[in-house]
Structures are given as structure tokens and as C-alpha cells.
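Colleague: next one to model:
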Amino acid sequence: MKLNLEQIPRVKTITKEKFLKDHVELQKPVVIERLIEDWTAYKKWNLSYIKTLAGHKTVPIYDDRPVSSERKFNEAHTSMKMSEYIDLLKKEPTNYRIFLYSLLKEVPELQNDFTYPDAIGLKFMKKLPYLFFGGGGSKVFMHYDIDLANILHFHFHGEKQCILFPPSETKYLYKVPHSLISHQDIDFENPDFEKWPALKNAKGYITNLKHGETLYMPEGYWHQMTYLTPGFSMSIRSVPKKTTNFIEATYNVFIMRYLDNFMRKTRGQKWIQYKNNKAISRTNKRNG
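Modeller: Coordinates of the predicted model:
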């Protein structure tokens, strides 16, 4: 038995009016296949190009180890030179990923390769474009973003699978309290419904993104990414329009993550285990 996932709708291009009416207002995802074909990045951005511009940079590296009290919220697991990392991606499958790589700060030359697609009607935060890299087979665990933003996610070099769930499905996803993640023992590509019975009720979306395609993820959407081949993506963000989401985002940014770091420091692994146990008991109780 598989998850209840429907394909994310696809369009070649889209007007501002249709994008705002059918997707932003209704909070429905969409893949826009040809939104960025006029970007220099569409023609130039691949792993070799990034290595040429940023190979000398030391970058934070993440893998798929479970959340631990030994590290702070979103703290990297190791680091290496970008050139070494890209060589590794090209050589063999790896679960090493780069997460939230600050494009403006680290490689300002890349800013010349793209423009913000303001014509679709969203006002984007111009100082927050981030790059995400992954090796073939690597996965980004199921989570939602701390700021609950409307996100445009542009993919480059290769192919990645994206599984999305709207916020309405949170009650089925074994959300870990005081966190932005679902229980990390869940395999969303091959779920064990005997162990995680509430997942049978969750309704979500799936798509595979290829080079140059754009995924719109509405506010607070859960997402898990699997790099089917080595590649990278860029995200730009627009603040949440729903008042409740803006309030939650403010809490997440200014209170939740610091509370979680404090509890990790003071209670250690017991705090992590407590949260994981609560994720299971609360979800099963709600759906029992």
C-alpha cells in the first residue's frame, strides 16, 4: 500500500491572474515548466559551473542522521570545500547535502544569472535566495519551513522527487512537537502503515522536478525531497499572507527554535526521545 498522492498540476507558463487565483488564493501547488527559460542560470547553472565559481568556499554539510541533542537546531554535521563536495557528487551516490546555502553572501556573482519573477504577483524577499544541493539518492526529511513562506523552488542539474502535504494533513504526519519535522523513522516512499497507521489518511502531492522547472509550494506545506540524481535547487520566498501563519512563523523564528536548543542543552537526548514519543502518542490518539 502506498501513500495517497496525486500528481502536482503542471503548466508550461502561467499568467499573474491565474497564478494568484488558482494557486496562491487556493493554496494549491503547481509546477511551472518554462518560467525561467530566459534566465542565464537556465543555460549555465550546473555542478561544474558552481564548482568554478564557488569551489574554494568551505560549505556546511548535512547527512541523514537522526536529530540529536548533540547539535543545535539546523546545525551542520560537517564541512568541506565546495570543489571536493561536487567531485564527490559526480563520483558516487552520497547522502551528503548542502542546506540553506546563502547565495547572496557566498557567491554574489550568481546574482547576475537570474531575476525575481515578480510578474507572477508575489513580492519576494530579495535577500533570501538559498541553494540546496544533494547527492544521488539523498533525501531531505519530511518537514515544513520555519517561516511558513510561499516558496518558488527552482531545480537545476538532474532530477529530484518532491512529496508535499498541505497543512491540513499535519494531524496524520506524526509531527514532532517543538519542531518542524515528522518522525524521522517514517519512510514516506515505502511507509509501514502498521507502525504508522494515521498515514493512511493523509492526502498529498508528488512530482519529479527536472532542470529549469519551478515548483510553487504554498504556505506551511510539508515537503520531502529525494535527489534522484546529483543536483541542486534554489528557493525564493514570499512572506505568508494568512495572519495565523504569520503569527506562527514569528513564534517559530523568535521563540521555538531557541526553546528547542535550550531543552537540548539542558535535557539532552531525553528531550529528543520525549518529543519523538509525543509525536506517536498524540497522532495515534487523534486518529484512534
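
Colleague: every contact and neighbour count from this point should use C-alpha atoms.
Modeller: OK.

Colleague: burial count for residue 2?
Modeller: 12 (other CA atoms under 10 Å).

Colleague: cool, the one 3 residues further on as well?
Modeller: Neighbouring residues of residue 5 were enumerated by other CA under 10 Å; the total is 15.

Colleague: excluding chain neighbours, what is closest to residue 64?
Modeller: Spatial nearest neighbour of residue 64, chain neighbours left out: residue 95 (6.5 Å); criterion: CA to CA, 6 or more residues apart in numbering.

Colleague: here is the second sequence; please produce its structure so I can put it next to the first one:
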Amino acid sequence: MKLNLQDIPRVKAITKQEFIKHYFKPQKPVVIEQFITDWPAYTKWNLEYIKDVAGDKIVPLYDDRPVDHKDGFNEPHAKMKMSDYVDLLKREPTKFRIFLWNILKEVPQLQQDYTFPDFGLRLMKGLPMLFFGGRDSYTFMHYDIDLANIFHFHFEGEKQIILFDQNQNQHLYKVPHALITREDIDFSNPDFKKWPALKNAKGWQCQLKHGEILYMPEGYWHYMKYITPGFSMSLRAVARRPKNLGKAIYNVFIMRNFDNLMRRIKGQKWIDWKNKKAISNTNNKLKKD
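Modeller: Modelled structure (predicted):
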């Protein structure tokens, strides 16, 4: 048995008006295949190029170890020179990933390789973020703290992506006071005996290739697995729907601070309690259904 996933619609190109009407307003995902062929990045950006322009940079690395109460917010698990990291990606599978690497700050010359596309939404121009991963590395199922509209541009290789909207929360074993599901769920091959509520979840899937863009609507859950070594860039626009904007403000100013406080007070007991509640909350809703 597999997850109930439909393929994300694909278009070769799209106008601003078409995007707003068919995808932004109804909050549906889409893959745009040939929108950035005129960017220098389309032909230049690969792992070797990144190694050439950013090889001396020390980069923060993350793996798939479960959240620990001792971990600070987005605290890296290791650090390495970018040149060594690219060599590692090409040499062997590795769990180490880079995420939220701001190229504006780290390698300003990369800004010359792309422009900010006009999709009819005001993009945050100070936050172009890069994400890197080795073969079979993945991100836990999560959604972003600001519930932003996200445009995800992929470079080199292939990447598997699974999405769910916020209406699927009751089926996903969401961890309370957090932005993640249970970290021991393998969304690429889920165990339905252990996680029966996942049978009821309805989502989306795609595989992204070089130069393709995925639009993820506000607050969409996303799981990303690197089929091959590669990297992506995300551009984001503020949540427009009042409910989502309210959630974003709550997450940033209340939920995150409360969670950090409880980690300091209760330590690992807080993390363990949240993981148990993810199961009990979901199973209780499953029984009611």
C-alpha cells in the first residue's frame, strides 16, 4: 500500500495572470518546467560551479537525527568547507544536508546568475536560500514557520517531493508545539501498521529536475528526498490569507519561544511527551472517524 498522492500539475511556462488564477488563488501546487532557461544559473549552476565560487566557505551541515532537547534552534550537527562537502556529495551517499544557506550574505556574486521572477506576489528579496543534499538524504515532513508561499528552484539531479496541505494535519502525526510530524515516519515508504492514519491522508507528489520550479502554497507540509546529489534555491512571499498570517505570527513570537522555554525547563521529557502526544492525538481522531 502507498500514500494517497496525486501528481502535481506541470506546465512548460506560465503567465502571472494564469499563475494567480489557477494556482495562487485556489492554493494548489504546480511545477513550472521551463521558466528560468534565460537565467545564467540555468546553465552555470551545478555542484562544481558552487565548489569553484564558494569552496572556501565553512557551511553548516544537518543530518536526520531526531530532535534533542540540547539542540538549539537550527543548530548545525557539523561544519565543513564547501569544497570538501561537494567532494563528499559526489563520492558517496551522505545524510549531511545544508538548508537555509543565504546566498546574498555568503556568496554575493551568485546574485548575478538569477533575477526575481514576477508571479504576481512580492518576493522577499533578502531571503534567497539554498538547500543541498546527498543521494538518499531527506528532510523530515515539516512546514515553514512563516507559512510563506514558496517557489523552489531545483538544480542538478533529481529530487522527490511529497506535499500535504494543512487540512491533512489530523492524519499526519503532527508533533504539538512544533512544525514537524513524527520524525520516525518514512514518507517515501511508510509503515501503515505503525502509522494507520496515514492511509487517510491525501497529498501531492513530484520529482523535480534541473531548472524546474515547484510552487508550494501557504503552509504546505513538505518532505524532500534527494534521488541524486543536488541543490535547490527557495524564494518566498509572505502568507496572504489572514488565517495563515495569524498562524505565522503566533509561530514566530509565541509557539517557538514557548517550546524553547519548555526544552530548558523539562529537557528531553518535553520532547518525549510531544512525540507521544503526536500519536495519541492522531489515534484519537482516527477512532472518531
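
Colleague: hang on, the earlier thing: who touches the residue nearest to residue 64 of the first structure in this structure?
Modeller: 63-64, 134-139 (CA atoms under 8 Å, 6 or more residues apart in numbering).

Colleague: which of these are buried? Put it as a PyMOL command.
Modeller: The buried residues among the contacts of residue 95 of the first structure can be selected in PyMOL (16 or more other CA atoms under 10 Å) with this line:
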select buried, resi 63+134+135+136+137+138+139
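
Colleague: picking that back up, measure the residue nearest to residue 64 of the first structure to residue 225 of the first structure for me?
Modeller: Distance, residue 95 of the first structure to residue 225 of the first structure, by CA to CA, to the nearest Å: 12 Å.

Colleague: okay, and the common contacts of the two?
Modeller: Common neighbours of residue 95 of the first structure and residue 225 (CA under 8 Å, 6+ apart) are residue 139.

Colleague: and which of the contacts of residue 95 of the first structure is nearest to residue 281 of the first structure?
Modeller: When the contacts of residue 95 of the first structure are compared for distance to residue 281 of the first structure (CA to CA), residue 64 comes out closest, at 24.1 Å.

Colleague: the closest one and residue 157 of the first structure, how far apart?
Modeller: Residue 64 of the first structure sits 22 Å away from residue 157 of the first structure, taking CA to CA as the criterion.

Colleague: ok, residues contacting stretch 139-151 of the first structure?
Modeller: Residues from elsewhere that reach stretch 139-151 of the first structure (CA under 8 Å, 6+ apart): 64, 95, 180-182, 184, 215-227, 235-240, 245-246, 248-250, 252-253.

Colleague: against residue 179 of the second structure, how distant is residue 256 of the second structure?
Modeller: 10 Å.

Colleague: go on, residue 18 of the second structure?
Modeller: Residue 18 of the second structure is 31 Å from residue 179 of the second structure, where distance means CA to CA.

Colleague: which one's more surrounded, the two?
Modeller: The neighbour comparison of residue 18 of the second structure against residue 179 (other CA under 10 Å) goes to residue 179, with 17 against 13.

Colleague: would you map the strands across the stretch 51-200 of the second structure?
Modeller: With DSSP state E, counting those that start in this stretch as the criterion, the stretch 51-200 of the second structure has strands at 58-61, 78-81, 97-102, 129-133, 149-155, 159-164.

Colleague: now the ones you listed in TSV, with distance to residue 277 of the second structure?
Modeller: Converted to TSV, the strands of the stretch 51-200 of the second structure look like this (distance: least, CA to CA, whole Å):
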stretch	distance to residue 277 of the second structure
strand 58-61	29
strand 78-81	30
strand 97-102	28
strand 129-133	30
strand 149-155	29
strand 159-164	20
